[in-house]
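Trainee: this one's sequence-less:
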């Protein structure tokens, strides 16, 4: 059964890794796909290269699917709009936006440069906001014109953003921002017939290659296809009632990541001198922060 038959999707950063897997899976399930990829290295350096996007489009067309390339920078305001316009002009509409594009420039906080901070925040956070903004405006116009909208936004957060990996202050801040952005967008866009969810994937791609040695079984469970299956389902009409959720995803399973929760409370005071015992008490009774490897299945 093809879950996304006739639907139109944009996948950003779709030339390699997770984005490539998303684009191929969506196409196999009947979606017409705009394959966006600016090209360049995993850290965002290098010249503009259309080859990765073109190769994915060729693969999709080879198995009978429909796809076109797009090489705009997702963090460029007009480029993001042009990407949405590309979907509408090529396929007559837009139903699915998968914000996947990203780069890594890891550095300990005290050694991180301004440029290393700005570039990662720009690609991840603005590169999620800008396409979503333009897609949302397209869907709002459709809804106001009396057309039925059943659209999806699927954003990419990270375990680093949710559980705070050291050496990634820029990346974690951007990814945590994407998680919160997704929940706000879900609330704002529901009136237009749009669901918004986020995934925190664990996969072996060029962004993670060489970080550590994996067993063959671990590598198999880190195949991007496990995540692409969830993304494709979330993009389908079957997922119309699922919105405002963050999913952890890999071959070991899918988990709904629960957001910040209200913890223990103590009386407020206008006198800071009397706060010590009270604050120590609520901290003592509060649950510890979830770690990136806190749960057994996540530590595999």
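Mentor: Received, thanks. Computed from a predicted structure; not experimentally measured. Numbering: from 1, shown residues only.

Trainee: every contact and neighbour count from this point should use C-alpha atoms.
Mentor: Will do.

Trainee: helices of this protein, start to end?
Mentor: If you assign secondary structure with DSSP state H, the helices in the chain sit at 17-28, 51-62, 77-91, 114-121, 127-144, 159-163, 169-189, 216-221, 224-235, 276-285.

Trainee: can you convert the ones you listed into CSV and add a column each for mean neighbour count?
Mentor: CSV is the format used below for those (neighbours: other C-alpha atoms under 10 Å):
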stretch, mean neighbour count
helix 17-28, 26
helix 51-62, 19
helix 77-91, 19
helix 114-121, 17
helix 127-144, 20
helix 159-163, 21
helix 169-189, 21
helix 216-221, 14
helix 224-235, 23
helix 276-285, 12
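
Trainee: mind checking which of those is nearest residue 200?
Mentor: helix 159-163 (5.8 Å; C-alpha to C-alpha).

Trainee: packing partners for that closest one?
Mentor: helix 169-189 (3 or more C-alpha pairs under 8 Å, 6 or more residues apart in numbering; DSSP states H and E).

Trainee: so the helix it packs on versus helix 114-121, what angle?
Mentor: 30 degrees (axes from the mean of the first three to the mean of the last three C-alpha atoms, to 10 degrees).

Trainee: wait, residue 91 touches residue 34, no?
Mentor: No: between residue 91 and residue 34 there is no contact under C-alpha atoms under 8 Å: 9.1 Å.

Trainee: shared neighbours, the two?
Mentor: residue 8 (C-alpha atoms under 8 Å, 6 or more residues apart in numbering).

Trainee: how about TSV for the helices of the chain, with distance to residue 250 added?
Mentor: Output for the helices of the chain, formatted as TSV (distance: least, C-alpha to C-alpha, whole Å):
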stretch	distance to residue 250
helix 17-28	11
helix 51-62	22
helix 77-91	29
helix 114-121	24
helix 127-144	22
helix 159-163	12
helix 169-189	17
helix 216-221	7
helix 224-235	6
helix 276-285	32
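
Trainee: so which of those helices gets nearest residue 246?
Mentor: Per C-alpha to C-alpha, nearest to residue 246 of these: helix 169-189, 6.9 Å.

Trainee: what helices and strands are in contact with that closest one?
Mentor: helix 114-121, strand 151-156, helix 159-163, strand 194-201.

Trainee: kindly recompute the last result at 10 Å.
Mentor: For helix 169-189, the packing partners by 3 or more C-alpha pairs under 10 Å, 6 or more residues apart in numbering; DSSP states H and E come out as helix 114-121, helix 127-144, strand 151-156, helix 159-163, strand 194-201, strand 246-250.

Trainee: and of these, who's closest to residue 54?
Mentor: helix 127-144 (20.6 Å).

Trainee: this is the comparison structure:
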């Protein structure tokens, strides 16, 4: 293959694998599906023959594979029981690439990934390629087979739906971690007064259990969310669990582990002005497989 130098095809692909996974995950909101797309991209790469610019070729292939996948994924999500959340990914070790800018961190947050569900597949692709990976509109046009001016139009439209980067992404990360630790301590201790101080008036809690083990609808408002959280800690299965603070999708969060270290739940939180404004908890076992593998 052209421009590979001394590196072989497999080595070239492996260098690109983290970026390709991060791109596919942002497009699909599913770590399992993203891994499938990376594998399919490798199969096509292994049969491609001569390629002048491997990174560009691989980006184009995986983006278009994801666009095809998004159509069927949307149908599945429309029939999903209960709130649908993207699969959580632990990002402290760079699993989704660098999160150094507001745009990069925003593009992997659970809140924004949910907003991206409002976009058409091509709008989503333009948004991710531009915001998270810094591609020019000329490059995006080549990747998607559209005109540069149309890429700009789609990007503007996507930004309207998603909104401007929120100030919470510029906030003190260490402060967020302290708030999350205080939040979990108050929840486990049943400290109502502390929770009232930490929860925003308009806080919302979502739980994705695949329609089986979690609330079927979001819980709105401080009083209801407080009762909901305290109810969770009173369940028999809450006995003996351990809490592990971590970073989930670029936000402060916690993992809830059973007595043997198995992952029971991943909880990511949004924090603004020193208070928790959103709690997103994944308990669907099928959606915890990737995050669980990151703990090994």
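Mentor: Cool, the structure landed. Quantities reported herein were computed from a predicted structural model and do not represent experimental measurements.

Trainee: what's the TM-score here?
Mentor: The TM-score (TM-score structural alignment, normalised by the length of the second structure) is 0.22; 109 aligned residues with a C-alpha RMSD of 6.3 Å.

Trainee: returning to that earlier point: which among the helices of the first structure is found nearest to residue 99 of the first structure?
Mentor: Going by C-alpha to C-alpha, the one of the helices of the first structure nearest residue 99 of the first structure is helix 127-144, 5.8 Å.

Trainee: and that closest one, what does it pack onto?
Mentor: Using 3+ C-alpha pairs under 10 Å, 6+ apart, helix 127-144 of the first structure is in contact with helix 77-91, strand 96-99, strand 151-156, helix 169-189, strand 194-201.

Trainee: out of those, which is closest to residue 284 of the first structure?
Mentor: Once these are compared by C-alpha to C-alpha, helix 169-189 is nearest, at 25.4 Å.

Trainee: give me the angle between the closest one and strand 194-201.
Mentor: Using the same axes, to 10 degrees, the inter-axis angle of helix 169-189 of the first structure relative to strand 194-201 is 160 degrees.

Trainee: how far off helix 127-144 does helix 169-189 of the first structure point, in degrees?
Mentor: Using the same axes, to 10 degrees: helix 169-189 of the first structure against helix 127-144 is 10 degrees.

Trainee: still on that earlier bit, select, out of the helices of the first structure, the one closest to residue 196 of the first structure.
Mentor: helix 169-189 (4.7 Å).

Trainee: now the helices and strands packed on helix 169-189 of the first structure as TSV including distance to residue 224 of the first structure?
Mentor: Output for these, formatted as TSV (distance: least, C-alpha to C-alpha, whole Å):
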stretch	distance to residue 224 of the first structure
helix 114-121	22
helix 127-144	20
strand 151-156	13
helix 159-163	15
strand 194-201	8
strand 246-250	8
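
Trainee: which stretch among those comes nearest residue 9 of the first structure?
Mentor: Of all these, strand 151-156 comes closest under C-alpha to C-alpha, at 9.1 Å.

Trainee: against residue 157 of the second structure, how distant is residue 106 of the second structure?
Mentor: Counting by C-alpha to C-alpha, to the nearest Å, the gap from residue 106 of the second structure to residue 157 of the second structure is 17 Å.

Trainee: swap that for residue 189 of the second structure, sorry
Mentor: Taken as C-alpha to C-alpha, the span from residue 189 of the second structure to residue 157 of the second structure is 46 Å.

Trainee: more crowded one of the two?
Mentor: Remark: of residue 189 of the second structure and residue 157, residue 157 carries more neighbours, 15 against 12, as counted by other C-alpha atoms under 10 Å.

Trainee: that one contacts residue 123, doesn't it?
Mentor: Yes: under the criterion of C-alpha atoms under 10 Å, residue 157 of the second structure makes contact with residue 123 at 7.7 Å.

Trainee: overlap of the contact sets of these two?
Mentor: residue 151 (C-alpha atoms under 10 Å, 6 or more residues apart in numbering).

Trainee: coming back round to it: among the helices and strands packed on helix 169-189 of the first structure, which is nearest residue 19 of the first structure?
Mentor: Of all those, strand 151-156 comes closest under C-alpha to C-alpha, at 10.2 Å.

Trainee: show me what that closest one is packed up against.
Mentor: Right, strand 151-156 of the first structure is packed against strand 8-11, strand 96-99, helix 127-144, helix 169-189, strand 194-201, helix 224-235, strand 246-250 by 3+ C-alpha pairs under 10 Å, 6+ apart.

Trainee: now render the ones you listed as CSV, adding distance to residue 119 of the first structure.
Mentor: Below are those laid out as CSV (distance: least, C-alpha to C-alpha, whole Å):
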stretch, distance to residue 119 of the first structure
strand 8-11, 20
strand 96-99, 17
helix 127-144, 11
helix 169-189, 9
strand 194-201, 21
helix 224-235, 25
strand 246-250, 24
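
Trainee: ok, which of these comes nearest residue 81 of the first structure?
Mentor: Of all those, helix 127-144 comes closest under C-alpha to C-alpha, at 5.6 Å.

Trainee: now the angle from that closest one to helix 77-91?
Mentor: 50 degrees.

Trainee: show me where the second structure has strands.
Mentor: 199-208, 219-220, 242-248, 251-257, 263-272, 275-282 (DSSP state E).

Trainee: and residue 220 of the second structure, what does it touch?
Mentor: 201-206, 226, 278.

Trainee: need the contact list for residue 126 of the second structure.
Mentor: Here residue 126 of the second structure is in contact with 27, 63, 132, 135-137, 140-141, 143-144, 150-156, 158 (C-alpha under 10 Å, 6+ apart).

Trainee: ok, now how distant is it from residue 156 of the second structure?
Mentor: 10 Å.

Trainee: and for these two, which residues touch both?
Mentor: residue 150.

Trainee: right, and the helices and strands packed on helix 169-189 of the first structure - which one's nearest residue 279 of the first structure?
Mentor: Here helix 159-163 is closest among those (C-alpha to C-alpha), at 23.1 Å.

Trainee: thought residue 33 of the second structure was touching residue 69?
Mentor: Yes: the pair residue 33 of the second structure / residue 69 is scored as a contact, 8.6 Å apart, by C-alpha under 10 Å.

Trainee: anything in contact with each of the two?
Mentor: Contacts common to residue 33 of the second structure and residue 69, judged by C-alpha under 10 Å, 6+ apart, are residue 27.

Trainee: of the contacts of residue 126 of the second structure, select the buried ones using a ChimeraX command.
Mentor: Selecting the buried subset of the contacts of residue 126 of the second structure in ChimeraX, with 16 or more other C-alpha atoms under 10 Å as the burial test, is done by:
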select :27,63,132,135,136,137,140,141,143,144,151,152,154,155,158
